[in-house]
Structures are given as structure tokens and as C-alpha cells.
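J.: have a look; sequence and predicted model below, questions after that.
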Amino acid sequence: MRLVRAAIDLFAEQGYDKTTVAQIAERAGLTKTTFFRHFPDKREVLFAGQEAHARLLADGIAGAPAGATPLQAVAAALDAVTATFVPEQREFGPRLHDVIAAHKELREREVFKRAGLCAAMAEALTARGVPDPAASLAADLGVRAFTRAFDRWIEPANDQPFPELARQALDELRTAAATLA
């Protein structure tokens, strides 16, 4: 978390392009070698934990009750992943959002990372016997709900817990999808 915090602080202060890995490591009180043990490059520090999030989402789906619908299983996955977020992530969330929004390369990387989360959920749903395209669609709604909830969670005026926001976002998307028919 020190490397993530240091990177976001530096990116906000002097810009993404002007920040080096050496500066991030120094700000975190670590060495450049230590940075590279955790991340292959400076953009990956912005997406720390994505593999763990994918596992939590897949495990949440796998652990949903046997009779759960695909979206109920996705809701269980959202509960599992959002419960792991800490106040510090909420605190630096707006700066993280701004850094990513300001750089095409980072926006593209964010889309790639979201696709990985979606794939993890779709695979877990398929393992539960949910056929495609229902598995892919439910997974996509789950990622969209996660993203919408995160954006709401990091708003300064927000006082709702992340898991609650994720459930609300999933319900909104489910309702919106029902109007498409």
C-alpha cells in the first residue's frame, strides 16, 4: 500500500509522465528493486490488487448458495470484493480516478483490467452451470456495478458502505436491463 500511496501522491503532484519508478520507491521509503518485485512498471501500481479482486469475485460466485440466480451469485461476489476495501483506498480514490482519466494509456489499461475481472466472474458463473451469453452478461453487469459503486463510494459526500453501494448499483443495472426488452 505504501507504493500505491506514494505513486498516487507523486502522480497528482507532478504528473504521471514526469514521475519515475525511482521517485515512487524513494517516496515510499523503499528501493527501486523492491518496486519491481511488486510491479512490472509504474502504470501497474495504479491497478494494485486486481488479481486478488478477480479471485475474490470468483470465490464469491463459487460460494453463493446453490439455488442462486446468476445475478444473485454476482451480488455475492460484489459483497466479497467490496468488503475488502479500506478507508485509505477511499481517501486516495479521487486522485486515482483523476490520474487515470487524464491519460489515454491508463484508461486503456483500466479497460483491460476490468475485462479481466469480467472474465473471472464469467468463468466462475460458467463453472456453476450458467450458460453463455448469460454468464458473460451477468459478469459484465457485475463489473459495471462495481465501477459505479466505487465512483460513488469515493465521493466526499458519500456516507454509505461500499458493499451497500455495489448492491444498489447492481439493482439499478438489473432494472435498466429489464427495460431493454
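T.: Received, thanks. Given the structure is predicted, the values throughout are model-derived calculations rather than measurements.

J.: alpha carbons only for contacts and neighbour counts from here, please
T.: OK.

J.: all strands of the chain, in order?
T.: Using DSSP state E, no strands are found in the chain.

J.: residues contacting Gln116?
T.: Heads up, residue 116 is Gly, not Gln. Gly116 makes contact with Ala54 under the criterion Cα atoms under 8 Å, 6 or more residues apart in numbering.

J.: and the gap between it and Asp9?
T.: 26 Å (Cα to Cα, to the nearest Å).

J.: same question, Leu96
T.: 9 Å.

J.: what about these two, which has more around it?
T.: A count of neighbours by other Cα atoms under 10 Å puts Leu96 above the other of Leu96 and Asp9, at 21 against 17.

J.: excluding chain neighbours, what is closest to the more buried one?
T.: Ile8 (6.2 Å; Cα to Cα, 6 or more residues apart in numbering).

J.: mind listing what that neighbour touches?
T.: Ile8 sits in contact with Leu46, Phe92, Arg95, Leu96, Val99, where contact means Cα under 8 Å, 6+ apart.

J.: for comparison:
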Amino acid sequence: MARWQPETAQRLVVAAVDLFTEQGYDATTVAQIAERAGVTKSTFFRHFPDKRELLVAGQETLSRLLAEGIAEAPADATPLEAVAAGLERASGAMGPANRELGPRLKAAVAASTELQERDALKSVGLAAAMTAALIDRGVPDPTAQLAAELGVLAFKRGYAEWSEGDRDDGRGLAEHALAALRDLRAATASLG
């Protein structure tokens, strides 16, 4: 088995999601994931501490990109405009592999309570990164938290539409995420 090939982490994620979908999270072992990805078990552990962490592969990068986009937004941007800049920045890093993985990942998460919990923690981490970036811009804490939570929800909704929707619509992830953010912003007006 090859040990140090390019894209090893991505191959491990794809192998894990496929196995989780085929046989369930609990029934899938690290050894099976490594074998499916064409690497050794020790190579798996060089990339991930356990199989649960496969779900959040790339979370640190995504959090960093969201925060950088917010930080680089124009100084006069509103909190939601800054969040939109973060969504655009993060969306630019998502490619065809992310799009293909989306529906399978969603199915794997839906079938496992443990993965649902890990996915919820991922959302908390993304919101915390955006909240901190907004606070650094001088946005008051409650406003920063609300804007960040709307940003996470918009990203998740946009990602779901992008990965599960019409592949020929010509719209990228950023367009879907920004449309979701606009819809959520409009929905907040009806809260009273």
C-alpha cells in the first residue's frame, strides 16, 4: 500500500463517507477506511486521531477562511455584509470533490447520532470563528453572535443546495450561500 501519496486525507474522507453510507458508522473500522483509501492504518492515524474526526476534515481551514473574509471586508460593511464576504472567501475553496461528497456526507451524518453530534460541534466552531472575527471588527458581542449563526446556517443551506441541486445551473457555492443569507436576513424581519 502506498503511504505518502498526494490527497491522502481527501481519499481517507471519501473512503470513510462511502463506508459509513454502505455499512453504517458503527460498523466501519479504521482498518477498513485505510484499506479502501489504499493506505496503511498508521497512515490513517497520521492524518486523523480517530474515525469521528474525518467528518470535520478541513474545519480549521474553513474557519480560517470565513474569519479572513470577514476581516478583509470593507471597513464600512455591516455585520451581515462582512459575513457575506466570509462566505464568499470560504466558498472559493470548495471544489468539485466537495460538491460530490455533499449528499453522501449528509446521508452518513443522518444515519449516525455520533456523527450528528460531531457535525453540531463543527457548526459551533465555525460560528465561534466568525463571531471572533466580527468582534475584532468592533461589532458588539450579541450582534456578532447572531450574524455568525446566520452565516453558519446560510453556509449549510447553500452547501446543501449546491451539492444536491442542478449541476448545470452554472451557480457556484458562493451564489447559493449568499442567496441563503439574503433569505435568512429577510426571514429575520418577520420575527417582530
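T.: Received it, and whenever you're ready, just let me know what you need. Computed from a predicted model, the values in this text were never measured in an experiment.

J.: with distance to Asp151 of the first structure added, can I get the contacts of Ile8 of the first structure in TSV?
T.: Shown next, in TSV, are the contacts of Ile8 of the first structure (distance: Cα to Cα, whole Å):
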residue	distance to Asp151 of the first structure
Leu46	16
Phe92	12
Arg95	12
Leu96	11
Val99	14
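
J.: which residue numbers in the first structure go with stretch 26-43 of the second structure?
T.: The aligned range for stretch 26-43 of the second structure in the first structure is 17-34, by TM-score structural alignment.

J.: from the chain's centroid, how far away is that stretch?
T.: 24 Å (Cα atoms, centre = their mean, to the nearest Å).

J.: what lines up with Gly129 of the first structure in the second structure?
T.: Gly129 of the first structure maps onto Gly138 in the second structure, by TM-score structural alignment.

J.: distance of its match relative to Arg99 of the second structure?
T.: Counting by Cα to Cα, the gap from Gly138 of the second structure to Arg99 of the second structure is 34 Å.

J.: of the two, who's got more company?
T.: Arg99 (20 against 11).

J.: counterpart of the more buried one in the first structure?
T.: Using TM-score structural alignment, Arg99 of the second structure pairs with Arg90 in the first structure.

J.: then Glu81 of the second structure?
T.: Under TM-score structural alignment, Glu81 of the second structure pairs with Gln72 in the first structure.

J.: repeat that for Ala129 of the second structure.
T.: Checking TM-score structural alignment: Ala129 of the second structure goes with Ala120.

J.: what's the neighbour count on its match?
T.: Ala120 of the first structure has 23 neighbours, counted by other Cα under 10 Å.

J.: that one and Leu56 touch, don't they?
T.: No - assessed by Cα atoms under 8 Å, Ala120 of the first structure is found out of contact with Leu56, at 9.4 Å.

J.: my guess is Ala169 of the first structure contacts Phe150. True?
T.: No - applying Cα under 8 Å, one finds Ala169 of the first structure not in contact with Phe150, separated by 9.8 Å.

J.: once you drop chain neighbours, what's closest to the aligned residue in the second structure for Ala62 of the first structure?
T.: By TM-score structural alignment, Ala62 of the first structure lines up with Ala71 in the second structure. Among residues not flanking Ala71 of the second structure along the chain, Ala133 sits closest, at 6.1 Å (Cα to Cα, 6+ apart).
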